[in-house]
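Novice: sequence-free structure coming up:
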């Protein structure tokens, strides 16, 4: 036990230094495959297409690819590969290159896709002059040059949009037999061919080198985006003078800003954007991945040389993706606008399902609320100080000795009663469940996992033993169907006493984090379950952790999701929060940006970090309000609440060693400002809920970069401190101390957009940057002219208690005096909406009438109604207004505020369960 305590003290000491120890994490030079592949830069690709092997059937072109030794007179064929090019719906293509007859199967990523992609047709257009041309049903073409191999994807105008292997950086290292002496002799000069070491950790590499690489060129692109999670800007930087971007899920204590280092998330999707088009590539690979970027428009040495040679600036961005294992499996998404390509990506990996409504409200957390009395005091504190809150969170200390699915018998002896006290007020609870399982005799989960063989194995086939919060720990292997079955059962209410449908789950440390492991994670040569195949023995009978690493957190939250669904027979929607992120995570969980600090830079970084995740399918994102480490002063805390109120996931959270910081522990003035920020969020909950419903239907980000809505406006391409919620609100959080004015960009000059300050209804014409005066109580938020937003102004202590409260509809008019919006309503917690028990309505305003029309044949018996309509930008006030709903007609009372051209219709009383219209006369 003393050893456990010593280990945990060391970890906590590291947590207290407040600076990342880079020595714990690899550079490209220290990562064998990255160093090896990055240094390989041939002038000509060794890969060629065998034209005689080409066969097109249905939506697939298949062919043989060979590698050729160009240094020999006879061009000896070295290796054979199988090429498969598939046409998929919505203008997406898939390119797969695998060994034709591998020594044993290479790993193919299993969990990121949301089902099998839907096929499109593929037609052979021509086969001549050493190349093949095929096209899909939408008119996109792919030209495949045979020697050296190159793939050119043409847009509908016949222009090059994406090019694969233009820079001859396609490599698929073939699997080989390990002969005696290979490891000592470094076969064929391959550094670390059969083993590799980092610090004191040794990786046995039983399969040898098996890396893959591909270069992707984006002609006419100005910027590239994506590959979250990183802490630099939204638009990706040229990497030639430094480290590539790294995608490898890691628990990086006190991660630093403006860095390309790997942290908790790894989503290998890239988007390229310019005024001509937007395109994307999804690198379907779950192994450690490094990405180099060269933007020829950057002011770099490379860019300057190219400009000198070409006689001007070259509009093109090149990327190179390098992974430790797997096959070449890349989806090319042809766009051609940002919204198109974002939809294409979520068609592949899925959308966030409609979350329970409470999860969009305010969450209060800390490591840790110490006991039931503490939980009760915090709960009552929100009521006493009139601050709304929906969820209280418990970190690891609620458990019995850090054994998950248990409660501390002294500190939390009555969990069911504690939860019931919260739910009586409409509140919920979230408790943490981490993947590390305490290796303690008598702990049922450990005993079961040991007996049933459910743990990840080490390189020797024994249960892997690592160190995390409980000390000695093992990890369930969620790639094993038996683990999923067993783990799902753990969430049943009878197996987790004290929980109910109102207790939800937080999955932390699921990269996985292993304190004594290489790079604070699991060794790459650990073994995972593999479906048995006839005749497969030895290393062919399991997958290594190196193959599945970035998928592990996804496999874990998928298991949690199945357990949460099963406990209520799939009646209630679960809420899950995950720290590890991979492609497809959005189907199961929300995410947060990890263990940030109470510093202004981390507040500022939360905006591009969540924007980047949103473009990669993960809209349900936020940061720890106030910062996890350190203590925010009153100004920083105020600004963080104001920013958090306009991020999808809104949670305050802090480290166990920090000073308590519930809102009422600040001075009265700061408390009032925090209360105002939280109340702003609650007033807009139905707007957020509608956005998430629409995301679940069309796949577009809830939180959007400006270039998504204004793709021709070049000034938006590098703006990442300002963003849109849907296409209706523009938000620019204040992220600097002591400012009285901030610079905000208002897009849409060519569209003659109008923007309305949500606090004053002051109207601004889109004209680029403006200087917005701010005080400590204000951040710049604008509603776009031409939109209608639903609000609920009767803010109560939890969102549940606001269910039947009336709406205020806020219409901001465009230059034509019109506006439109939408509203989604259901019960907020069940899956009944899938049985048509919901309302989705379109609201329109013109000078003659305002209409509310149901867009579905569903029925939901809501008791909500309209208590107020506010119209901003009214130029000519109507003389009268009449509500028409069914057979009923009633005159309405209106007032006009000439100072800011605002019309207010008071208490029209229109019901949300049926169509209605308000007619204006002049």
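Specialist: Received the coordinates, thanks. None of the values given here were measured: they were computed from a predicted structure. Numbering: from 1, shown residues only.
Novice: going forward, measure contacts and count neighbours with C-alpha atoms only.
Specialist: OK.
Novice: Between the two ends of stretch 760-776, how far is it?
Specialist: 16 Å (C-alpha to C-alpha, to the nearest Å).
Novice: Show me what counts as buried in that stretch.
Specialist: Across stretch 760-776, burial judged by 16 or more other C-alpha atoms under 10 Å covers 761-766, 776.
Novice: Inside helices: which ones of the residues you listed?
Specialist: Of these, none are assigned to helices by DSSP state H.
Novice: tell me, how many neighbours does residue 148 end up with?
Specialist: 18 (other C-alpha atoms under 10 Å).
Novice: okay, now the one to match up with it:
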């Protein structure tokens, strides 16, 4: 009894130590040796020069050799520069993508190969490599030395400067302006792997009570990247900061940390902080009014720190750097602990071009099932089956739709995943079946820490097969998490991922049904008694890879294996839904992510928008924030405002910590419940539009939620606006982020009108409007010139909406024209990949609304059919008042109504409504209005 109580007390202390942000539990740059060393370097310190430049098998290959002066200058440093040459390779790909790799020369050692991240880059991208034919040499027009130049794409060239080495992309021509460059400021450094020469040589690093043995010594890489003609830079999630990244070094910037990219389990994270959170995507996108956008992506899974360098940071070195004086730029400094240089230059020039180029490398987002983009209800934890049934029935009683009910860790038998606490959930399959009868689904949590219990079949099998990550001594790593003493599967190994995916079969996951989906939490990985609440960096993975080398990708491989498991269990017949907290480039191919353990504060409501937009810019379209805040008890006004904003998140889920008060919508009084119900209804009404946008993301990479400047790349007023966002190209949403707000300013870009979604009122573009902050909604506007498909009948769930008719909302521009699209498939299978879908284009022009087919003709096109009709058409901005509507080719007249709507401020407006045209969405047709 005494021993078990002691173990319980240890677990209690470990768990509670991570329940809130404690600054001293995490390292800053000065406590991180590679970051501290890199930041101490001065511009121009790099003395590497490129030599032996040639074309080999279609790539440009060169050696980077240290000058004699560089070796001499490094002799007194703590970690002297090695004189061994590095190998540089430049490859070009379709769509103007330049890839740069720099690694050690394997023919000269070392005995260990540096880690290159597998299974991220698409095989089909590699097939798009272009064969470099020739390289020409010329002298730089600014006198900076010899250049080797090669064709990248129409209008762009790749260039390598020889001494000191620099790689950049420029517009074609000898005097072409630079777009992107690496090592223009001479900050490149590459610490090569070593073997210990003396027994007393000490490479260990210590932080708090933890020691990192660092068996191969320091192996960091750092360099500067410059973005030319840029006004702002964005990206590198995940941080709770503004969308436009703020300078972290330079004049006027004091005591600022770099943006940290290191996946960590951070409870109650701070808003407006550069500190790393749960996921990592080392992609930065620049944007400026004069040229447009460009992007830089570094594929490495080790810890990374990135400085955004403010204007004037290197003024005292400008005379020796030979930087172009006729181009403005933003300089950045990238530092990582390990890995290789495997970097990609994206030239844009538009923001959508950069996103397309990046997702061409790492993959476009998966198309989710329709239910997954509806409303999710979650809590840590719904107590038992009775609680589940009660919550489910209350949604019906109060006419609030929802599609998914979630169960957190307390549903398991002693935190053993793939099990059920049979006292609380005696009939889990029956429970899921009853929800499924209403068209609803369930999600259960499956985390990566495996309880070390010999009676637990997962642990027993994994232990026998040697499937766990090892510690530095070669034993199974043993850490603490929710289940107590735990080990972690080595997901880098494809064999182990395959084994794991098999555990989701109905035979293995007893009590699961086809309507059950999965939530991967704590997969950074979280280790309560580990350094920085994570796994030691010297733990060992498949292929003798240290954890330091792949840390940021661990959750990605876990997410991948889980997603594959759901596909396997359904024999490839249904798309999986898996939510993951940790993420990495490529995570978009496997499911959704969310922004983690936020707090019920107005500041966290506000920062949710730039966090989601940053994820969207970097490939992850399917993301959201916990509505209401995970920690704390939101006041009712905050909760209502969060539902009103969350209804426009790509991923829409209410979630809360078990120490918070229950917060289902009906617990806050009749009026507040009505407001939350209305917000959820807005989401369900717009599901056809959202699903169409998710399909666009799936085919092109263009995200569902977009910063204003993605749609208005020349409007400087949008560049730093992260309180409003676009949903697709047709909707603009402005959150309300202050308590008891009376008015809210809304900037509406462009030279066209915008129509209030709720009232139909028209507002002028290119201006800021001071609007009344109404309690029943947040400002949302439809852009003139667009058509939005909706479903206006409210049901219990998306399944029950399947055959409901559509409404088309047409917002006319000054030319009395508008366009829009509708994508429909069966909402769950992979048959759309064989052409089983409907894709329509709606166009209003010259008084006619036409529906035409966008799906390619072929054998698969007829595999999906729908009898759904359009039951209503609403036209905004139409005058003079028409009198008749004629459907062609049926030559059928339909009713037209012209009616007033109550507007903000008590004004009135009128919209035209065509009722019951009853044309099928699958058909070609025209409706002529006169």
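Specialist: That came in fine, so what should we check first? Since the model is a prediction, treat every value here as computed from it, not as a measurement.
Novice: from what I can see residue 172 of the second structure touches residue 155, true?
Specialist: Yes. Taking contacts as C-alpha atoms under 8 Å, residue 172 of the second structure lies within contact range of residue 155: 5.1 Å.
Novice: Can you show me the strands along the stretch 351-500 of the second structure?
Specialist: Taking DSSP state E, counting those that start in this stretch as the criterion, the stretch 351-500 of the second structure carries its strands at 375-377, 404-407, 441-445, 449-451, 479-481, 484-488.
Novice: and the third one, which stretch of the first structure?
Specialist: Strand 441-445 of the second structure corresponds to residues 428-432 of the first structure when matched by TM-score structural alignment.
Novice: so residue 800 of the second structure sits in a helix?
Specialist: Yes. Membership of residue 800 of the second structure in a helix is supported by DSSP: H, G, I helix; E, B strand; the rest coil.
Novice: That one contacts residue 439, correct?
Specialist: Yes. With contacts counted by C-alpha under 8 Å, residue 800 of the second structure reaches residue 439, the gap being 6.5 Å.
Novice: Between those two, which has more neighbouring residues?
Specialist: Per other C-alpha under 10 Å, whichever of residue 800 of the second structure and residue 439 has more neighbours is residue 439, with 19 against 13.
Novice: Now the more buried one: closest residue in space that isn't a chain neighbour?
Specialist: residue 799 (5.0 Å; C-alpha to C-alpha, 6 or more residues apart in numbering).
Novice: I'd like to check which residues are in contact with that neighbour.
Specialist: Neighbouring residues of residue 799 of the second structure by C-alpha atoms under 8 Å, 6 or more residues apart in numbering: 371, 438-440.
Novice: go with 10 Å
Specialist: By C-alpha atoms under 10 Å, 6 or more residues apart in numbering, the contact list for residue 799 of the second structure reads 370-371, 403, 436-440, 827.
Novice: any chance you could map the strands in the stretch 1-150 of the first structure?
Specialist: Going by DSSP E, counting those that start in this stretch, the stretch 1-150 of the first structure shows strands at 47-57, 60-69, 76-88, 92-99, 122-128, 131-136, 141-145, 150-154.
Novice: Of all these, which one is nearest residue 783 of the first structure?
Specialist: Closest of the strands of the stretch 1-150 of the first structure to residue 783 of the first structure is strand 92-99, at 34.2 Å (criterion: C-alpha to C-alpha).
Novice: and the closest one, how far out from the chain's middle?
Specialist: Centre-to-centre, strand 92-99 of the first structure and its host chain are 24 Å apart (C-alpha atoms, centre = their mean, to the nearest Å).
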